[in-house]
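S.K.: got a predicted structure here, sequence first:
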Amino acid sequence: MRLLKLVPDNTNIGFLKWRHVAMAISMISIIASIALVATRGLNLGVDFVGGQMMRVTFSQPVNLDALRGTVDAAVKGEANIQQFGSARDVSIRTSLPEGGEDAANQAAERLKAAILKAHPDAVFGSVDTVSGKVSGELFETGAWSMFFAMLAISIYIWFRFEWQFGLGALFALFHDVALTFGLFALTQMEFNLNIVAALLTIIGYSLNDTIVIYDRIRENLRKYRKMELVPLLDLSINETLARTVMTSLTIIITLVVLLLLGPEVIFGFTAAMLFGIFVGTYSSMYMSAPLLVWTKVGSDSFVAKAGGQVAGAERTLKNETMPR
């Protein structure tokens, strides 16, 4: 039985010839994402802003203005009502009442009763309650976790390879995170701790894909000493393409199934992961590798270093094997 090969052994795609177009598209996308976050903002969940979040599903699309009137009559303060997933699914976010947990539970029951009175077909999902102090700590912790993850990754790659590789990996990670933020600012999907977990997972996946390509580039720099850098980068990407396609495809299939059939509570996480896997694979090929060309990576420095190590190893072996 022959093994299935999605990528033939003799594949020779010229990825780097599109590097200028890809970089222009990426820069425009990054700027657009930052502008979206700055203008539209993120739909922060109760994990980050505090309050009470209730998810309600109706048998048919509901009029948000009428629902807002029902909610305003039942609770004190301003309520944030948004559709998510479909026109029948609604999230209702309200501020926490004074009086602690008992007051919050009573407010939730009053709101449920008011909605059921106006919409007997309503089905209530989870009700999340987070205090303002806890939400502030969660937001700060989530931001620092992403920052230190990217910093540690860059330092590791810097010492593992060269500074140009660390810079390329850092830019690719920034590209992936920025575009994911832009997706959530554009769609106004809820941004909560699950999305922070998705971002950290995306960072890890993108880094893993980038390191696999970087490791093959370093091997080829030592193996093909006279080859130009651009053809060498294309060769390295093509040699790792089968692994990249198989890994990305299996993950994407799983995420698509979860997106269509999975529970609503992980819809945002799944959407972020699906988008992040796509842009992470793209950035490994079109961001991290082309930056090696623009940062003047050459085979001479790597070959000289590797050659010195090989020569030293050969001298040591020769000295050890010589008769005394």
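M.R.: Perfect, I can see it now.

S.K.: going forward, measure contacts between C-alpha atoms and count neighbours the same way
M.R.: Noted.

S.K.: for residue 95, which non-adjacent residue is spatially closest?
M.R.: residue 51 (4.4 Å; Cα to Cα, 6 or more residues apart in numbering).

S.K.: how many other residues sit next to that neighbour?
M.R.: With neighbours defined by other Cα atoms under 10 Å, the count for residue 51 comes to 20.

S.K.: residues touching it, list them.
M.R.: 93-96, 129-132 (Cα atoms under 8 Å, 6 or more residues apart in numbering).

S.K.: does residue 15 touch residue 234 like I think?
M.R.: Yes - Residue 15 is in contact with residue 234 according to Cα atoms under 8 Å; the separation is 6.0 Å.

S.K.: helices along the stretch 201-324 of the chain, start to end?
M.R.: 229-239, 241-261, 267-283, 289-294, 299-321 (DSSP state H, counting those that start in this stretch).

S.K.: got a markdown table for those helices, with mean neighbour count and distance to residue 116 too?
M.R.: Shown next, in a markdown table, are the helices of the stretch 201-324 of the chain (neighbours: other Cα atoms under 10 Å; distance: least, Cα to Cα, whole Å):
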| stretch | mean neighbour count | distance to residue 116 |
| --- | --- | --- |
| helix 229-239 | 21 | 57 |
| helix 241-261 | 15 | 27 |
| helix 267-283 | 23 | 25 |
| helix 289-294 | 20 | 57 |
| helix 299-321 | 13 | 70 |
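
S.K.: put this beside the first:
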Amino acid sequence: MSTVTDDATSEPSAALVNQHPKKGRGSFVHRLYTGEAGFDFIGRRRIFYVISLLLVVGSIALIGFKGMNFGIDFAGGNTFEVPAAASDQNQATAVVQKGLDKANASLGAGAEPAQIASTQVVGSGSGTSILVKTSVVQPATATAIADDLASTFRPEIEKRLTAAGTPITDQAVRAQVSSQAIDATWGGDVSRKAVWALVVFLVAVSVFLRFRYRSQLVIGALTALLHDLVVTAGLYALVGFEVTPATVIGMLTILGFSLYDTVVVFDKVDENTRPLLAGSRMTYSEAANLAVNQTLMRSVNTSVISLLPVAALLFVGAGILGVGTLKDLALVLLVGMAAGAYSSIFLAAPIAADLTERRPEYVELTRKVAARRARGATRKAGKPSRKSGARAKSRADAAESATPSADVLDEPDGAAGPGDAVAQEPEQGRARRAGGTPRPGAKPQRDRKKR
């Protein structure tokens, strides 16, 4: 006795493997990628333009009115470094401030008094020292401050000299205190080199993007880069952190991060929009918006993973551990990376879409898409399409030809007319079919002999 196996019941998983997920189901990331869920970044681009414009204008206002806190590397000044523990930072600051007060007391009217720019801990363990930066002071004042620091921290200096096996003398103790004067021209050289590096970077990026993408995407990417620079500088002016060479390095670093995030988005935009002109199903803005949503989670994940170590560097290293040399670099990286993630999603792609849709071929594409959707909406409202109308008309003609006319039905009995054949045809046809005669138009059947 044979048994019949039902494939649908024996292998239920095979049918589920080939099923496409229903609309509205699946993970949020999947629905973002397929366009079933998402945010209309391109459609609401004017809102983001206003937000970005406010950020840029506010940043420029902060830079212009409040100014940047340039360190002595740019403005010129003096540095004093003394071997001491991290807990002695306040004491070292007090010694330097006392020396500056003496020098300021002898200044004439209208002269700008010298002041402390920053104090920070350098090094760790037995090599810890206190670094104090001041504005420009006279050489005699700098020598007097260095002598006071050597005298105040002499026990700690002698302890370290003994550990190193160095004979203890007044000259050896004094040599452990470093005093340097930095000219403002050095900061000017650094600034010029930084500007040249920025110009070369922007030119190289423009050439690369132009070979890879359309010119409209290049404009969007460069606008996002400039936005990130201005916003980062504005927040730096708001916080009042000292601008150092580390800050300049951080500025150039965030440009690379912002460009990377923008290229990730633009790759998907280019992939989605390349075949658009061959059809009329989607506008450029819709395809670009789909691309932004498809790369949204990747951009968010990349930004979060990148910001976590930078935030730890700023809040733990500079805030908790007191390593002041890290805060300049950490702050500019934190702000710049966050601004880069924002601009690549909310600014670069909308600007590129806005400029591209002004081209004649994409204006025509938008018109075709609107016309196609208008036809579809009309059909849904009840108007038959051309094919369905033709089929309905043919069915009506066939029904009309098969129905006897009123003249034939009103003829007297015995009168012959064409309607007789029409009226009798159905019963004759049924009789023939009942007798084994095939109906008209049917395929011939072969006579099969019974074995």
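M.R.: Done, it's in. Small disclaimer: the values here were computed from a predicted structure and weren't measured.

S.K.: ok so, going back, any idea what the residue nearest to residue 95 of structure 1 aligns with in structure 2?
M.R.: In structure 2, the residue paired with residue 51 of structure 1 according to TM-score structural alignment is residue 77.

S.K.: before we move on, what about residue 42 of structure 1?
M.R.: The alignment partner of residue 42 of structure 1 in structure 2, by TM-score structural alignment, is residue 68.

S.K.: so how many other residues sit close to that match?
M.R.: Residue 68 of structure 2, neighbours per other Cα under 10 Å, totals 20.

S.K.: now do the same contact list for it.
M.R.: 236-237, 240, 242-243.

S.K.: out of the helices of the stretch 201-324 of structure 1, nearest to residue 47 of structure 1?
M.R.: helix 267-283 (13.9 Å; Cα to Cα).

S.K.: could you tell me where that closest one falls in structure 2?
M.R.: The aligned range for helix 267-283 of structure 1 is 327-343, by TM-score structural alignment.

S.K.: mind listing what residue 194 of structure 1 touches?
M.R.: Contacts of residue 194 of structure 1 (Cα under 8 Å, 6+ apart): 266, 268-269.

S.K.: would you turn those residues into TSV with distance to residue 79 of structure 1?
M.R.: TSV is the format used below for the contacts of residue 194 of structure 1 (distance: Cα to Cα, whole Å):
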residue	distance to residue 79 of structure 1
266	23
268	21
269	24
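
S.K.: which of those line up with contacts in structure 2?
M.R.: Counting by both residues aligned by TM-score structural alignment, their matches' Cα atoms under 8 Å, structure 2 reproduces these contacts from those: 268-269.

S.K.: looking at the contacts of residue 194 of structure 1, which is nearest residue 46 of structure 1?
M.R.: Closest approach between the contacts of residue 194 of structure 1 and residue 46 of structure 1, by Cα to Cα: residue 268, at 14.3 Å.

S.K.: reformat the helices of the stretch 201-324 of structure 1 as a markdown table; add distance to residue 82 of structure 1.
M.R.: Formatted as a markdown table, these follow (distance: least, Cα to Cα, whole Å):
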| stretch | distance to residue 82 of structure 1 |
| --- | --- |
| helix 229-239 | 43 |
| helix 241-261 | 19 |
| helix 267-283 | 14 |
| helix 289-294 | 41 |
| helix 299-321 | 55 |
